Each structure stands twice: as structure tokens, then as C-alpha cells.
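Participant: Compute the structure for the input listed below.
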Amino acid sequence: MSAARLRVRRCRPPAPPTGHPGAGQGLHRRAPVRPGLTPGRIAAAHHMSLRALHALFAEEPDSVAAHIRRRRLRRCARDLRDPRLAEMPVLARATRHGFGDIRGFERAFRAAYGMTPGRYRSGVHE
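Facilitator: This is a model prediction of the structure:
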């Protein structure tokens, strides 16, 4: 198989999930959490309407946007615990994982982890 053909296969989105319970599970786990990732972009990448994407998440505990935010927060928390990234400012970590507004990030982080990102970074979470 040629490298060009391999690249096309890797870039091709997975087949849209079927309507069985938990079908949205495979869809949102495959989507990387990049800056600019939105429910609309996920729906477009999978050739479905935004309404259909939200319908897949109807049985899930979170909405599509809440799931993206939760994954971003988890990755930020992982970075905050990583001693190799000790010199990286909190804002850089938040931006790296798709948060454009530091105040919004701090509010979301505090709601999820019960403390500020700075306090979490200092090891209080342990």
C-alpha cells in the first residue's frame, strides 16, 4: 500500500455510529481535543448534522460540549501534575488544550477540581 493511500485512510473519519445505546461513545473518544474543536466540527467531520450528534449524546451524562470541556480539563490537570512541565505557565497549558480565556478556564477548573489550577499545580491535590 502506498504512503499516500495510507494517509488518506488515517485521515478518513470513522463510520458514523449506529443508533444503539452508547453509540456516541466511540464517536467522541476518537475526536482529538484540539483548540477550536466544537460539536459543529465533530458533526461535520462525521458527515452528520449537529442535531444528530446531540441525539447520539442524549443518553450520555454530558452534552457534547461538556464532554469536550471535561477532556480538556483532564489533560490540563495531567499537565499540571507533570514535573517536566513545571516551568510552563498555567495559561500556556490552558491554551495548549483549547481554552482561549484564562478566567473561563480557571472557573471550569475550580468547578471540576475544587481548587485553582495554580494550587493544583503546587501539589495540594495529592
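
Participant: From here on, just use CA atoms for contacts and neighbour counts.
Facilitator: Will do.

Participant: quick one: which helix or strand includes residue 109?
Facilitator: helix 102-113 (DSSP states H and E).

Participant: Run through the neighbouring helices and strands of the helix or strand just after that helix.
Facilitator: Scanning forward in sequence from helix 102-113 by DSSP H and E, the next helix or strand is helix 117-121. Other helices and strands packing on helix 117-121, by 3 or more C-alpha pairs under 8 Å, 6 or more residues apart in numbering; DSSP states H and E, are helix 64-81, helix 102-113.

Participant: One more, so I can put them side by side:
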Amino acid sequence: MRLSVVMVVAMLGLAGCREQASKVSLSGNAMGTTWTLTLRGHTPTPTLQSQVEAQLDQWERALSRWRQDSALTRFNAIRSTDWQDVDVHLARAVAVAQDVAEKTDGALDITIAPLVHLWGFDAKGPPAVL
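Facilitator: As a prediction, this is how the structure comes out:
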């Protein structure tokens, strides 16, 4: 029994002696906030940061509420009820959001924008007086 305990302690101690995997940490700004990506076991490459930023920029161009040129902003400005072509990223995000709204019985709902504006949680200024 005593030998088993010694063996377990020795193995645990030796496990801490192994070489640590390399770690890459990247960070930047997107969607009005900051992001950090940490990858273990990867070697940094000169293009990794730019590749991540390019992917995030695609999503930001589609979904940003703060960019006047985003697909979401342009779509929300349309007053027509005619069928509209939309950016593929926007279409995917809306499909996922609708699924989440259904699965949560509306607890998470993408149609809450009028309340967001009323309460002042947008870039347009202070809350409205009720």
C-alpha cells in the first residue's frame, strides 16, 4: 500500500516536469469591444493575427450595429417589405438567432431592438422618457 502511494506521488510529480506546450496569444478590437485568442501548442506565424482579424472583420461588416456600412445596418434601414438579398453572414446569424429564440421560448430574442433604443442602450444617446 505504501509503495502504491509513493508511486502515485512520484508519477504526479514527474507529470509536472514535462515540457510546456507553446502558447500563442493574439488580441485586437471588434464589434465595439476587445478580443483575445489564446492557442496552446501552436507556433506563431506572421499571418495568424491578420487571418483572425480578416475573419472577424467579415463578421463585423455583416453584423455591426455601430458601422453605418454593415449589412445589418443597411438591412435595418430598408423600409420596403419586398424580398431583400442579404449578406451570407447576416443570414446565418439570423437563422441561428431564430433557432435560439425558439428553443428559449423567446428569452433570447433578436427582435428586441425597439426596446434597446427606447432604453438608450445604443449609440444614439440617452434613454427616452416614458
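
Participant: Overlay the chains and give the TM-score.
Facilitator: Here the TM-score for the pair of chains, by TM-score structural alignment, normalised by the length of structure 1, is 0.30; 66 aligned residues with a C-alpha RMSD of 4.4 Å.

Participant: thinking again about what came up before, which one of the helices and strands packed on helix 117-121 of structure 1 lies closest to residue 91 of structure 1?
Facilitator: Between residue 91 of structure 1 and those, the shortest gap by C-alpha to C-alpha is with helix 102-113, which sits at 6.2 Å.

Participant: That closest one packs against which elements?
Facilitator: By 3+ C-alpha pairs under 8 Å, 6+ apart, helix 102-113 of structure 1 packs against helix 64-81, helix 90-96, helix 117-121.

Participant: Residues in contact with the last one: which ones?
Facilitator: It stands for helix 117-121 of structure 1. Contact with helix 117-121 of structure 1 is made by 77, 80, 81, 90, 106, 109, 110, as judged by C-alpha atoms under 8 Å, 6 or more residues apart in numbering.

Participant: measure residue 9 of structure 1 to residue 3 of structure 1 for me?
Facilitator: 10 Å (C-alpha to C-alpha, to the nearest Å).

Participant: Mean neighbour count and distance to residue 53 of structure 1 added to the helices and strands packed on helix 117-121 of structure 1, as a markdown table?
Facilitator: Formatted as a markdown table, those follow (neighbours: other C-alpha atoms under 10 Å; distance: least, C-alpha to C-alpha, whole Å):
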| stretch | mean neighbour count | distance to residue 53 of structure 1 |
| --- | --- | --- |
| helix 64-81 | 19 | 8 |
| helix 102-113 | 16 | 23 |
